[in-house]
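Participant: Compute the structure for the input listed below.
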Amino acid sequence: MPIATVNPANGETLKTYEAMDEEELERRLRLAEATFRTYRTTAFADRARLLNRAADLLDEDRAEIARVMTTEMGKPVRQARAEAAKCAKAMRWYAEHAPELLADERPAESDVKDSGASHALVRYRPLGPVLAVMPWNFPLWQVVRFAAPALMAGNVGLLKHASNVPQTALYLEDLFHRAGFSEGCFQTLLIGSGAVDEILRDERIKAATLTGSEPAGRAVASTAGQMVKKTVLELGGSDPFVVMPSADVDRAAEVAVTARVQNNGQSCIAAKRFIVHSDVYDRFTERFTEGMKALKVGDPLDEETQVGPLASEQGRADLEELVDDARRGGATVLCGGERPDGPGWYYPPTVLAGLGREMRIHREEAFGPVATLYRAADLDEAVLIANDSPFGLSSNVWTREAAEVDRFVRDLEAGGVYVNGMTASHPAFPFGGVKRSGYGRELSGHGIREFCNITTVWHGA
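Facilitator: Got it, this is the predicted structure:
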């Protein structure tokens, strides 16, 4: 895949870049290693000052970088501005909370005495240069939710961003440099995916994080395993959205539309499988389908657009194949399902019902504005359908019954359970999944500690 900005609204190639050569990559790896030796000793207050400055600059740049993101990958520009604001918020959150999240931990005095020590503690120390392999769908947020905690922990980062968002990738490097971080603290590597393996094998890289496809995650995890390096993986998702009879069905249907089509439906944590109790299935289906039909699809730079184009021509083709396979298998298309005429990689909001387990869309992630509807006879069947997926990123449940909430929290196989609301990441809460959605956690204290050396310090009596 060429490293280029291709406008998904019309297919026009706007800017192309040459991949960095081996000499430049070597220079950047040396710089990262050298910078870490000194940056690791900086005080939290100094790191926080730099990160807060980066947040201020990002706020100033919000309108400009939002247009860049929209032009590179097609998200509605209002959502792009919101993404930039969210990134600034996360930077400030980590700047404020990192000292307490990484503070020394003191074991119970009785355990210290029992170990024969006069005193003991647990300290969090940075690992070193971390390689981040990031996707195009949230081109700022995916990077910042790694970079903010990593930098506050004293690590340095090297970013291999998706090849279709090079301008956003270069902006991020420039942002941290303008904020005052040393050049080696955060560097963008303009390279193809084929170069990742060799970089990950380099002894100067101490860990890696990847958000992306399952095949990409397997490749990075395999190499990291051979090299005995820590990894965090956030892969695909096919999140269930369960609606029970006690729910506010109209509100659930309204939120369901947003949950499905946020970011043009290209979000790992977007609700994708809508599992509705038989008692409210018809009502929910009617409201939900009406809401999907009413969405405004169009130019993502138009302030009124709610759904823009998919990020790539191949992404649209993959989505079409899933819908066509379901249609051939007997699924009912309640709305959408046909590629529109005209330029750009648009696909209409689509609702499918009558799904079967043999259909590809039942077990594969639909990365676009396509929703699948399932009817459940009771809570037990709802849980079975929800868990009948290779993925386990997050989940949404709508009910007013406390006992049902307890059951879903106990039994749903997912990294999150959102009750009477849609999944959304926040810097204070851990984010990640189970099963083939990956492992490890981002955000919160759990996320900042993923790339720390958890060190036991023991003093004899």
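Participant: alpha carbons only for contacts and neighbour counts from here, please
Facilitator: Fine.
Participant: Name the surrounding residues that touch stretch 10-27.
Facilitator: Residues outside stretch 10-27 that contact it (CA atoms under 8 Å, 6 or more residues apart in numbering) are 2-7, 166, 189-192, 343-345.
Participant: Relative to the whole chain's centre, how far out is it?
Facilitator: Counting by CA atoms, centre = their mean, to the nearest Å, stretch 10-27 is centred 24 Å from the centre of its parent chain.
Participant: For that stretch, buried residues please.
Facilitator: A19, L25 (16 or more other CA atoms under 10 Å).
Participant: How about stretch 93-106?
Facilitator: For stretch 93-106, the neighbour count (16+ other CA under 10 Å) marks W93, Y94, A95, E96, H97, A98, P99, L101, L102, D104 as buried.
Participant: Run through who's touching that stretch.
Facilitator: Stretch 93-106 is contacted by residues 44, 47-49, 51-52, 120-124, 148-149, 152-153, 427, 445, 448-449 when judged by CA under 8 Å, 6+ apart.
Participant: do the same with stretch 414-421
Facilitator: 247, 252, 255, 391-399, 405, 408-409, 423, 431-434.
Participant: Just the ones in helices from these, please.
Facilitator: Among those, DSSP state H puts A252, V255, V405, F408, V409 in helices.
Participant: Tell me how many other residues crowd the third one.
Facilitator: Read that as V405. By the criterion of other CA atoms under 10 Å, V405 has 18 neighbours.
Participant: and the residue nearest to H161 when sequence neighbours are not counted, how many neighbours does it have?
Facilitator: Spatial nearest neighbour of H161, excluding adjacent residues (CA to CA, 6 or more residues apart in numbering): M134 at 4.9 Å. M134: 24 surrounding residues under other CA under 10 Å.
Participant: Check G212 too.
Facilitator: By other CA under 10 Å, the residues close to G212 number 22.
Participant: Another for comparison:
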Amino acid sequence: MAIATINPATGETVREFAPLDDGALDKKLALAAEAFRGWRATSYAERADLLRRAADILDDEADALARIATLEVGKTLASSVAEVGKCAKGCRWFAEHTEEILADVPHEVPGGEVFTRYQPLGPVLAIMPWNFPYWQVFRFAAPALMAGDVGLLKHASNVPQCALAIEDVLRRAGFPDGTFQTLLVGSGAIEGIIADDRVRAVTLTGSEPAGRQVAAAAGKAVKTSVLELGGSDPFIVMPSADLDDAVSNAIASRMLNNGQSCINAKRLIVHADIADEFERRLVAGMEALRIGDPMADDTDCGPLASPDAVQTLHQQVRDTVAAGARLLTGGEPLPGPGNFYPPTVLTDIPDGSPAHREELFGPVASVWRARDVDDAIRIANDSTFGLGGSAWTRDESEQRRFVDEVETGMIYINKFTESTPEVPFGGVKNSGYGRELAAFGPRTFVNAKTVWVAPTEQRSGDVE
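Facilitator: Coordinates of the predicted model:
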């Protein structure tokens, strides 16, 4: 795949980039290893000061950075501005809390001073996706840099300008040369980078097949890995819920980033008693969304990231309908230039169909009907994925059951799933392993070293 900026709203190739050759890549890996030796010796206060400077740059240049993301990804400009702001928030949060998170942990053991000390591992390879081109990177980079690690970014090939902008922000904030580097390479270079002795760990956010390949390479090299592989998140609505609130949040969650988010509400599981009314309001709300230029202030839904994304999504919709699902609205790519697909609603989803078994990465909502709370939990768990989910109910007993029994890494009650630096992020099952953010962020790529200092025995002649 070419490393290029291709405007998804027009199909125009804006700028192309030459990938690093083997010699240039080797120099960057050597620089990362050298930078780590100095960076690990800096204090938390020094690191935090630089990270706060990065946050200030992100805030000051939010509009310009957002326009790069909208140009490369097609998300609305408002959502890109919000994403840059979230990155600044994340930088400040980890600047404030990492020293406390990584403080020595004492253990009460007879016979000495015993504690756990967290020490950085070294250069960490981050393989990141295009859908949140800034936040996905900063949610790794901010805690890793604060922990004393250094970063190597292999970003998605369709967001090279975002990748270079991140490196530029951190450089101008004062991070030493080599502390964070963007590697403009294709996916074929990843396995070799992971195997390189100078790289000590790897994190990936991406597809399930990519995750399996990276996990295999990391396992072969015996290196720490974290995987976030997407999901098909349940969004459960019970009769006691505020229906207006549930519908508006279902649309907001499903349409976040033009439907291209790992934690979008993808499977809407609605109690049968309210399903007809829910579907009616859902369709009306989806049809009211304005589709168009993502740079325009009045656009609700922009293009998908690539022509391949449109083709894949449309084939999944067609195959699901062919299997017996009903199409309530949408379902056909829009004519003209750009990668536009309309907000779409499917219902009566057959078992084994793509909407049942696969992640639909785009503005397509699938609706299931549940007989009761047991059936809702069964449908929610009938997925190979387990990233996030939400449940909408005022019934406290139902809330407890959803919290205890829905098989996801995250469950939100009367709120749609989101990531924020204060709380852990990650999934189970085929959604991957490991956690990011909160205390897990700084503690992921460190050596939790056990230290035992036995008392020095004093000889009688040493003391008067």
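Participant: ok so, going back, are any of the contacts of stretch 93-106 of the first structure buried, and if so which?
Facilitator: For the contacts of stretch 93-106 of the first structure, a burial check counting by 16+ other CA under 10 Å picks out 44, 47-49, 51-52, 120, 122-124, 148-149, 152-153, 427, 445, 448-449.
Participant: Among those residues, name the ones in helices.
Facilitator: Counting by DSSP H, those place 44, 47-49, 51-52, 148-149, 152-153, 445, 448-449 in helices.
Participant: Out of those residues, flag the one nearest to F284 of the first structure.
Facilitator: When those are compared for distance to F284 of the first structure (CA to CA), G445 wins out at 37.8 Å.
Participant: For that closest one, which residues are in contact?
Facilitator: A98, L101, L102, A428, P430.
Participant: Repeat that for T450 of the second structure.
Facilitator: Applying CA under 8 Å, 6+ apart to T450 of the second structure gives the contacts V114, F115, T116, R117.
Participant: isn't the third one right up against V446?
Facilitator: No. Using CA atoms under 8 Å, T116 of the second structure and V446 do not qualify as a contacting pair, with a distance of 11.4 Å.
Participant: Please enumerate the strands of the stretch 301-450 of the second structure.
Facilitator: Along the stretch 301-450 of the second structure, the stretches classed as strands by DSSP state E, counting those that start in this stretch are 326-329, 344-347, 364-370, 385-386, 390-392, 412-413, 428-429, 432-433, 446-453.
Participant: wait, which of the ones you listed is closest to K89 of the second structure?
Facilitator: Among the strands of the stretch 301-450 of the second structure, the nearest to K89 of the second structure by CA to CA is strand 412-413 (21.3 Å).
Participant: mean per-residue distance, that closest one to the first structure?
Facilitator: Overlaying the first structure shows strand 412-413 of the second structure at a mean distance of 0.4 Å from the equivalent residues (mean CA distance after the TM-score superposition for the first structure).
Participant: That strand aligns to what range in the first structure?
Facilitator: Using TM-score structural alignment, strand 412-413 of the second structure lines up with residues 418-419 of the first structure.
Participant: With stretch 438-452 of the second structure instead?
Facilitator: Against the first structure, stretch 438-452 of the second structure falls on residues 444-458 (TM-score structural alignment).
Participant: can you pull the buried residues of that stretch?
Facilitator: By 16+ other CA under 10 Å, the buried positions in stretch 444-458 of the first structure come out as S444, G445, H446, G447, I448, R449, E450, F451, C452.
Participant: how much space between the first one and A208 of the first structure?
Facilitator: As for S444 of the first structure, its distance to A208 of the first structure is 18 Å (criterion: CA to CA, to the nearest Å).
Participant: how deep is the counterpart of A294 of the first structure in the second structure tucked in, by neighbour count?
Facilitator: Alignment note: A294 of the first structure maps to A288 in the second structure; criterion TM-score structural alignment. Using other CA under 10 Å, A288 of the second structure has 11 neighbouring residues.
Participant: G354 of the first structure now?
Facilitator: Quick note: G354 of the first structure (other CA under 10 Å) scores 15 neighbours.
Participant: Not counting sequence-adjacent ones, nearest residue to V307 of the first structure?
Facilitator: V297 (4.7 Å).
Participant: Please look at the one you found and P348 and confirm they touch.
Facilitator: Yes. Between V297 of the first structure and P348 there is a contact under CA under 8 Å: 7.3 Å.
Participant: What residues does the residue positioned nearest the centre of the first structure make contact with?
Facilitator: Nearest residue to the geometric centre of the first structure (CA atoms, centre = their mean): Q142, 5.4 Å. Contacts for Q142 of the first structure were tallied using CA under 8 Å, 6+ apart; they are M134, P135, T211.
Participant: Go again with 6 Å.
Facilitator: Applying CA atoms under 6 Å, 6 or more residues apart in numbering to Q142 of the first structure gives no contacts.
Participant: mind checking what it lines up with in the second structure?
Facilitator: Superposed on the second structure with TM-score structural alignment, Q142 of the first structure falls opposite Q136.
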